[in-house]
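Chemist: Show me the folded form of this:
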Amino acid sequence: MASHAEKKLTPSRILIYATLLLACVAYLIPVFIMIITSFKTTGDIRSGNLMSFPEVWSVDAWIKAWSSACTGVQCNGVSGFFWNSIKMAVPAVLISTALGAINGYVLAKWRFRGSDIFFSLLLFGCFLPFQVILLPMAATLGKMGLANTTTGLVIVHVVYGVAFTTLFFRNFYVGVPDALIKAARLDGAGFVTIFVRILLPMSVPIIMVCIIWQFTQIWNDFLFGVVFASGDSQPITVGLNNLVNTSTGVKEYNVDMAAAMIAALPTLVVYVLAGKYFIRGLTSGAVKG
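Modeler: From the prediction side, this is the model:
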C-alpha cells in the first residue's frame, strides 16, 4: 500500500494531473460564464461581473431566446431554426451512416477490380475544404430545384459526409475475420444476409462513432447553412448568428447566451448518452488502416 501511495505522489504524476486540471478549468470557464449569464437579468449583468452568480435566477432569457428574440426582421426566437436543424441533421446522419456502412462492407469484404482506386478517390473527399464545393454544389442544387431548401441541405451533408463514414466502416470491417464471411457464404448466405445478420449486430460501436461524428459536424455547420439555405429553411447556427448580430436597443447578453446554450444542447446530449460508444468504436478500428 505504501509503495502504491508513493507512486501516486510522484512529481511527474502531480504535474500531469495539475496540467489536466488547469486544462479542464480553462475549457469549462467559458461554459460556466455562458450558463450563469443566461440565467441573469439585465440588471445583474450590469451590476455584477462575468464570474458572479445571479442575484435572482431567471429563465426569462431562455424563454425569449426560444420564442420571441429578434433574428433579423422577425422576432420569433430560435425555435424555428432549431427544428430546421433537427429536420436536416437526423435524415442526413442516418442516410450518410447507412451509405457508409454499405460502402465500407463492399470495400472491405467484396473487393472488385478498381476498388482500391475507388476507395482512394473517396478518401480524397475527406480532405476537400468546404469552400471548394460551394459553387458546383449550388449549381447542382439549382438544377435539381432544391436550392434554399432543407432537403438540399440534407443532400449536401450526405454527399460531404459519406467519405468519412465509409472510411470508418471500411477500417472497422477490415478487422472482421474473412473466415467468418467465407463460412457464411458456404452456408448459403448472400450479400444482404451477411451484412444484416452478421456484420451489423457487431457494428454498434462504429455506428455510434459515425452518428456522433456526423451529427456534430452537421449540427454545428454554419457555412453550408448560410450558403445553401434561406428564410424558413436556415439551421440553428444561422439563426444564432442572426440573433447575436441583430440590434434592437440594449444588448441582451443573457438572451444571446441562452440561445447559444440551446444551440449546443443537442450535441452535448448526444455525447453524454453515446460517448462511451464513441471511444469504444475508435479503439475498435475506426482510425486504423
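
Chemist: C-alpha only now, for contacts and for neighbours.
Modeler: Noted.

Chemist: In the protein, which helix is the longest?
Modeler: helix 79-109 (DSSP state H).

Chemist: Could I get the full set of helices for the stretch 51-200 of the chain?
Modeler: Remark: helices assigned in the stretch 51-200 of the chain by DSSP state H, counting those that start in this stretch are 60-67, 79-109, 115-124, 134-144, 150-174, 178-186, 191-194.

Chemist: Residue 276: which of those is closest?
Modeler: Proximity to residue 276 (CA to CA) singles out helix 150-174 among the helices of the stretch 51-200 of the chain, at 16.8 Å.

Chemist: From the chain's centroid, how far away is the closest one?
Modeler: In terms of CA atoms, centre = their mean, to the nearest Å, the centre of helix 150-174 is set 13 Å apart from its chain centre.

Chemist: Can you give me the buried ones in it?
Modeler: Residues 150-174 are the ones in helix 150-174 that count as buried (16 or more other CA atoms under 10 Å).

Chemist: Quick check, central residue of this structure?
Modeler: The centroid of the chain falls nearest to residue 216 when counting by CA atoms, centre = their mean (0.5 Å).

Chemist: Contacts only, for residue 225.
Modeler: 153, 234-235, 237-238 (CA atoms under 8 Å, 6 or more residues apart in numbering).

Chemist: can you rerun that using 6 Å?
Modeler: If you count contacts by CA atoms under 6 Å, 6 or more residues apart in numbering, residue 225 has them with 234-235.

Chemist: which SS state does it fall under?
Modeler: helix (DSSP: H, G, I helix; E, B strand; the rest coil).

Chemist: Repeat that for residue 258.
Modeler: Under three-state DSSP, residue 258 falls in the helix class.

Chemist: Look up how far residue 75 lies from it.
Modeler: To residue 75, residue 258 is 16 Å away according to CA to CA, to the nearest Å.

Chemist: These two: who's more crowded?
Modeler: Using other CA atoms under 10 Å as the criterion, residue 258 and residue 75 rank with residue 258 on top: 25 against 14.

Chemist: any idea of the angle the longest helix of the chain forms with helix 60-67?
Modeler: Counting by axes from the mean of the first three to the mean of the last three CA atoms, to 10 degrees, helix 79-109 lies at 70 degrees to helix 60-67.

Chemist: Give me the neighbour count for residue 29.
Modeler: Residues within reach of residue 29, counting by other CA under 10 Å, total 12.

Chemist: quick one: it from residue 13, how far?
Modeler: Distance from residue 29 to residue 13, by CA to CA: 24 Å.

Chemist: do the same with residue 244
Modeler: 43 Å.

Chemist: These two - which one has more neighbours?
Modeler: Set residue 244 next to residue 13 and count neighbours by other CA under 10 Å: residue 244 wins out with 20 against 12.

Chemist: Second input sequence below; structure requested for side-by-side comparison:
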Amino acid sequence: MAKPKITVGRIALYAFITYCCLYYLLPLTVMLFNSIKDLNELKAGSLMAFPTQVTFEPWVKAWSSACTGITCDGLRGYFWTSVAIVVPAVLISTLLGAFNGYVLTMWRFKGSDWFFMALMLGCFIPFQSILLPMAQTLGKLGIANSVPGLIFVHVVYGTAFTTLFFRNYYVAIPDELVKAARIDGADFLTIFRRIILPISGPIIVVTVIWQFTQIWNDFLFGVVFSSGERQPITVALNNLVNTSTGVKEYNVDMAAAVIAALPTLLVYVVAGKYFVRGLTAGAVKG
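Modeler: Alright, predicted model coming up:
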C-alpha cells in the first residue's frame, strides 16, 4: 500500500485540525489546571498559567465538604443519586426502544407507520411544554420528588429517541431472517430474544451513550421534579457555584465541574468510536 504523499495542502489541513482540537480542548484544560491550584495562586496569577504547585485539596473539598446551598456535604451524595437515576433509566429506555423498533419493523400492524410518526413527535417536543402535565402525572402515581419519579420522566422522554435508533437499525435487517425463524416455529418473543437482540450490539452502544449523556447532563427535569438529596449532580453543581457564603473558591468550583463531567467524558473516550459505527451500521439496507 502506497504511503500518502506529504504536500503543502495536507500539512495545512493537519495543522488546521490540530488547531481546532486544541481550541476545543482549551476550556477543559483551563478547568483542570485551575482545579489543582491553590486559591491564593489562582487569585494572584492568570487563569491560563500552569500551576506552580499541584494540590488536590479543591477536588477533595468539592467531593466531600463544599456547600451546595444550606448543606456542606459536597457532591458525593448527588453523584451517586445521578448514578441511581441514570443506570435504570438507560437500561429501561434502551430495552423499550429495542422492543418498539422490533415491533414497528418486523411485525407491522395496521396504522404502524402513523404510530411511528406520532411517536417521533416526542423527539421534537420541548422539555418546558411537558413540565406541568408530567408533574401532575408524577403526583397521581405517587412518585413526585423522588428518584423513581426522575427515572420515569427520563424513560418516557427518552423512549421516542431509542425507538427511532432501533427502528432505523432494524430496517437494514433482511426480512428473510425473521421469516425463516417463523417457519422454524419461533414465536414473537423468541425471535426478539435469540435473533434480533444478539445482532443489535452496535445500536445498543449508540443508544446507551446517547441516553447516558442526555440523562446525566439533564438539569431542567432534575431541578423541577426533585429537591434536597434527591437532586442529580447537575443541580448540585449549580447550587455549589452559586453559593455566596464565605470566600468564593473558584478552584473548588472548577474541580466540581470536572467531577460532574467526568462520567460522560469517560464514556466518549472509551466508546466514542463505537457510537459512530453504530449510527452508520444501519444506514444502507441490504
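
Chemist: right, so the helices of the stretch 51-200 of the first structure: which one is the most enclosed?
Modeler: Highest mean neighbour count of the helices of the stretch 51-200 of the first structure: helix 150-174, a mean of 23 (counted as mean count of other CA atoms under 10 Å).

Chemist: Identify the residue of the second structure aligned to residue 40 of the first structure.
Modeler: Aligning on TM-score structural alignment places residue 40 of the first structure opposite residue 37 in the second structure.

Chemist: Please report how far its match lies from residue 30 of the second structure.
Modeler: 11 Å.

Chemist: Could you check which of the two is surrounded by more residues?
Modeler: More crowded of residue 37 of the second structure and residue 30, by other CA under 10 Å: residue 37, with 24 against 15.

Chemist: which residues does that one contact?
Modeler: Counting by CA under 6 Å, 6+ apart, residue 37 of the second structure makes contact with 51, 54-55.

Chemist: State the three-state secondary structure for it.
Modeler: Three-state assignment for residue 37 of the second structure (three-state DSSP): coil.

Chemist: Which strand or helix spans the aligned residue in the second structure for residue 218 of the first structure?
Modeler: Under the alignment (TM-score structural alignment), residue 218 of the first structure pairs with residue 215 of the second structure. Residue 215 of the second structure belongs to helix 201-216 when assigned by DSSP states H and E.

Chemist: which other helices and strands contact that helix?
Modeler: Counting contacts by 3 or more CA pairs under 6 Å, 6 or more residues apart in numbering; DSSP states H and E, helix 201-216 of the second structure is packed against helix 250-281.

Chemist: buried stuff in the helix it packs on?
Modeler: Going by neighbour count (16+ other CA under 10 Å), the buried part of helix 250-281 of the second structure is 250-261, 263-264, 274-275, 278-279.

Chemist: what about that helix, how far off from the first structure?
Modeler: Its aligned residues in the first structure lie a mean 0.9 Å from helix 250-281 of the second structure after superposition (mean CA distance after the TM-score superposition for the first structure).

Chemist: How far off centre is that helix?
Modeler: Relative to the mean C-alpha coordinate of its chain, helix 250-281 of the second structure is positioned 9 Å out (CA atoms, centre = their mean).

Chemist: What of stretch 11-22 of the second structure?
Modeler: Counting by CA atoms, centre = their mean, stretch 11-22 of the second structure comes out at 28 Å from the chain centroid.

Chemist: That stretch vs the first structure, average distance?
Modeler: Superposing on the first structure places stretch 11-22 of the second structure at an average distance of 2.3 Å from its equivalents, by mean CA distance after the TM-score superposition for the first structure.

Chemist: Just the buried positions in that stretch, please.
Modeler: So for stretch 11-22 of the second structure, nothing qualifies as buried (16+ other CA under 10 Å).

Chemist: residues making contact with that stretch?
Modeler: The contact list for stretch 11-22 of the second structure, computed with CA under 6 Å, 6+ apart, is empty.

Chemist: cool, and stretch 246-261 of the first structure?
Modeler: Contact with stretch 246-261 of the first structure is made by 34, 37-38, 61-62, 65, 72, 244, as judged by CA under 6 Å, 6+ apart.

Chemist: Give the aligned range of that stretch in the second structure.
Modeler: Going by TM-score structural alignment: stretch 246-261 of the first structure matches residues 243-258.

Chemist: Same check on stretch 113-123 of the first structure?
Modeler: Matched against the second structure by TM-score structural alignment, stretch 113-123 of the first structure falls on residues 110-120.

Chemist: And for that stretch, what's in contact with it?
Modeler: residue 160.

Chemist: Determine how far that stretch lies from the middle of the whole chain.
Modeler: Between the centre of stretch 110-120 of the second structure and the centre of its chain there are 26 Å (CA atoms, centre = their mean).

Chemist: Residue 283 of the first structure corresponds to which position in the second structure?
Modeler: Alignment note (TM-score structural alignment): residue 283 of the first structure maps to residue 280 of the second structure.

Chemist: again with residue 20 of the first structure
Modeler: By TM-score structural alignment, residue 20 of the first structure lines up with residue 17 in the second structure.

Chemist: Where in the second structure does stretch 175-189 of the first structure fall?
Modeler: With TM-score structural alignment as the criterion, stretch 175-189 of the first structure aligns to 172-186.

Chemist: where does the residue sitting furthest away from the middle of the second structure land in three-state SS?
Modeler: In terms of distance from the mean C-alpha position of the second structure, residue 2 ranks first, at 40.9 Å (CA atoms, centre = their mean). Put simply, residue 2 of the second structure is coil when judged by three-state DSSP.

Chemist: got a list of what residue 170 of the first structure touches?
Modeler: 104, 108.

Chemist: how close does it sit to residue 112 of the first structure?
Modeler: For residue 170 of the first structure, the distance to residue 112 of the first structure - CA to CA - is 14 Å.

Chemist: cool, residue 124 of the first structure as well?
Modeler: Relative to residue 112 of the first structure, and taking CA to CA, residue 124 of the first structure is found at 19 Å.

Chemist: Please apply the same query to residue 6 of the first structure.
Modeler: Per CA to CA, residue 6 of the first structure is found 58 Å from residue 112 of the first structure.

Chemist: Mean per-residue distance, the longest helix of the first structure versus the second structure.
Modeler: So helix 79-109 of the first structure averages 0.4 Å relative to the second structure (mean CA distance after the TM-score superposition for the first structure).

Chemist: before we move on, the earlier item: so which bits of the helix holding residue 215 of the second structure are buried?
Modeler: For helix 201-216 of the second structure, by 16+ other CA under 10 Å, it's 202-216.

Chemist: helices and strands around the longest helix of the first structure, which ones?
Modeler: Using 3+ CA pairs under 6 Å, 6+ apart, helix 79-109 of the first structure is in contact with helix 150-174, helix 204-220, helix 236-244.
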